[in-house]
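Asker: Pasting the sequence and the predicted coordinates here, then a few questions.
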Amino acid sequence: MKISKKHLIAVIIFISVFTEIQAQYGNGYGNGYGNSGGYGGRQRSSIPQAESAPEKPEPLTAEQIVDSEMPNITEALGLNPFEEAIVRTTLTKSIQKRIELQILKLTPEKTREAIEKIGKEQDEELKSALPEDKYEAFVELQKNRFKEKKKKNKKKKKKD
């Protein structure tokens, strides 16, 4: 059987076209979308995946912390606008210093000393700027809030 040149050329063209098609669309073992036998493309899993890792909420700034607490403080102490401005600036300044301390990551002893110093400065500023009764009410308010948080934590531990 003699093969003509036309048939030989047709077979060569057919083979080259077939290899092109196979290279583009996989070798027939895949799903027909070019993942070539399951080795590429997007894979499906029966295990549900989270869309993305939940982002950590950004820490509040000193101004944001004070803004959230000021309505309660103003109401509890009955501050006028001038006194409110003094308390706001003093608290913002001391909270900002505490945030900076956290960033520095000092030893526990140095951190404790620095926090005590910041607290004393805050107390001195508020004592000199506020009337005696409002200052005492502020100090009492701070103590009560701290005790309430401890009590809540103890109750939660007892329930668990």
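Answerer: Everything's here; your move.
Asker: Going by C-alpha atoms from here, please, whenever you check contacts or count neighbours.
Answerer: Fine.
Asker: check contacts around residue 142.
Answerer: By CA atoms under 8 Å, 6 or more residues apart in numbering, the contact list for residue 142 is empty.
Asker: Which element, helix or strand, includes it?
Answerer: helix 132-159 (DSSP states H and E).
Asker: what's the answer for residue 24, then?
Answerer: helix 5-25.
Asker: Which residues does that helix contact?
Answerer: 28, 32, 33, 34, 35, 36.
Asker: Next SSE downstream of that helix?
Answerer: helix 62-77.
Asker: Please state the offset of that next one from the chain centre?
Answerer: Distance of helix 62-77 from its chain centroid, counting by CA atoms, centre = their mean, to the nearest Å, is 23 Å.
Asker: other SSEs contacting it?
Answerer: helix 81-104, helix 132-159 (3 or more CA pairs under 8 Å, 6 or more residues apart in numbering; DSSP states H and E).
Asker: Return the most buried member of the ones you listed.
Answerer: For these, the largest average neighbour count (mean count of other CA atoms under 10 Å) is found in helix 81-104, namely a mean of 16.
Asker: Return the distance of residue 89 relative to residue 115.
Answerer: 18 Å (CA to CA, to the nearest Å).
Asker: Residue 124: how many residues sit nearby?
Answerer: Using other CA atoms under 10 Å, the number of residues around residue 124 comes to 11.
Asker: Counting neighbours, which bits of stretch 53-69 end up buried?
Answerer: 62, 66 (16 or more other CA atoms under 10 Å).
Asker: residues making contact with that stretch?
Answerer: 88, 91, 92, 93, 95, 96, 99.
Asker: With adjacent residues omitted, what lies nearest to the fifth one?
Answerer: So that's residue 95. Of all residues not flanking residue 95 in the chain, residue 62 sits nearest, at 5.5 Å (CA to CA, 6 or more residues apart in numbering).
Asker: still on that earlier bit, can you list the helices and strands packed on helix 62-77 in JSON lines and add distance to residue 110?
Answerer: What follows is the helices and strands packed on helix 62-77, written out as JSON lines (distance: least, CA to CA, whole Å):
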{"stretch": "helix 81-104", "distance to residue 110": "10"}
{"stretch": "helix 132-159", "distance to residue 110": "22"}
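Asker: Below is structure B, check it against A:
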Amino acid sequence: MKIFLNSLIAILALIVSSVEVNAQYGNGYGNGSGNGYGRQRNSIPQAQTPQEEPKALTAEEIVDNEMPNITESVGLNPFEEAIVRSILTKSVQKRIELQILKLAPEKTREAMEKIVKEQEEELRAGLPEDKYEAFEKLQKDRFKTKKKKKKKKKNKD
């Protein structure tokens, strides 16, 4: 009888302790695989997926984004707007192709100057003089305002 009582106590102790072990291991909450409510970190480091680079805009999309501002500021009629749109699209496309080629800095600068010169000549030929001057002023003012904003931010900090 004593042996039976000792074995019964031992069996009950094993059953009670096994329930506690299961509770610690995550019984029903991820089963120890780390998906439970406990610590969420995995001991094995995972390779982070690189963030996708934003898709590069096409020349047409870039020009489409800028045209409303240009049309409003310069006061272009639909025919002049079509001329400016085609010239800008062509020059932006050339600039994109130049960036893709990744030439030496000197060659890149020379090619950019050539593209700008061609764009100016085509715009001068396609637009009336007053609207061409307004367009040039708009481009110069756009660059000046960006520089002023940067200086103001530096002064505030």
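Answerer: Everything's here; your move. These numbers were taken from a predicted model, which means no experiment stands behind them.
Asker: Next, count neighbours for residue 2 of the second structure.
Answerer: Residues lying near residue 2 of the second structure (other CA under 10 Å) number 7.
Asker: what do you get for the one 10 residues further on?
Answerer: Counted with other CA under 10 Å, the burial measure for residue 12 of the second structure works out to 12 neighbours.
Asker: distance of it from residue 6 of the second structure?
Answerer: When residue 12 of the second structure is compared with residue 6 of the second structure (using CA to CA), they lie 10 Å apart.
Asker: what does residue 148 of the second structure give?
Answerer: For residue 148 of the second structure relative to residue 6 of the second structure (CA to CA), the value is 89 Å.
Asker: Likewise for residue 30 of the second structure?
Answerer: Distance from residue 30 of the second structure to residue 6 of the second structure, by CA to CA: 36 Å.
Asker: tell me, what residue is most central in the second structure?
Answerer: Nearest to the mean C-alpha position of the second structure, by CA atoms, centre = their mean, lies residue 54 at 4.0 Å.
Asker: how much space between that one and residue 101 of the second structure?
Answerer: Residue 54 of the second structure is 20 Å from residue 101 of the second structure, by CA to CA.
Asker: Repeat that for residue 71 of the second structure.
Answerer: Going from residue 71 of the second structure to residue 101 of the second structure by CA to CA gives 32 Å.
Asker: Likewise for residue 131 of the second structure?
Answerer: Counting by CA to CA - residue 131 of the second structure and residue 101 of the second structure are separated by 34 Å.
Asker: Which of the helices and strands packed on helix 62-77 of the first structure sits closest to residue 122 of the first structure?
Answerer: With CA to CA as the measure, helix 81-104 is the member of these nearest residue 122 of the first structure (6.4 Å).
Asker: What residues in the second structure pair up with the closest one?
Answerer: Helix 81-104 of the first structure corresponds to residues 78-101 in the second structure, going by TM-score structural alignment.
Asker: average offset between the matching stretch and the first structure?
Answerer: In the superposition with the first structure, the average deviation recorded for stretch 78-101 of the second structure is 0.9 Å (mean CA distance after the TM-score superposition for the first structure).
Asker: can you put the contacts of stretch 53-69 of the first structure in JSON lines and add distance to residue 120 of the first structure?
Answerer: Shown next, in JSON lines, are these (distance: CA to CA, whole Å):
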{"residue": "88", "distance to residue 120 of the first structure": "17"}
{"residue": "91", "distance to residue 120 of the first structure": "12"}
{"residue": "92", "distance to residue 120 of the first structure": "15"}
{"residue": "93", "distance to residue 120 of the first structure": "13"}
{"residue": "95", "distance to residue 120 of the first structure": "13"}
{"residue": "96", "distance to residue 120 of the first structure": "15"}
{"residue": "99", "distance to residue 120 of the first structure": "17"}
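Asker: re earlier: centre of the chain to the helix holding residue 142 of the first structure, how far?
Answerer: Worked out by CA atoms, centre = their mean, helix 132-159 of the first structure lies 27 Å from the chain centre.
Asker: residues in the second structure matched by it, start to end?
Answerer: Taking TM-score structural alignment, helix 132-159 of the first structure hits residues 129-156 over in the second structure.
Asker: so how far is residue 132 of the second structure from residue 14 of the second structure?
Answerer: Relative to residue 132 of the second structure, residue 14 of the second structure is positioned 92 Å away (CA to CA).
Asker: Residue 68 of the second structure too?
Answerer: For residue 68 of the second structure relative to residue 132 of the second structure (CA to CA), the value is 16 Å.
Asker: Over to residue 102 of the second structure?
Answerer: 31 Å.
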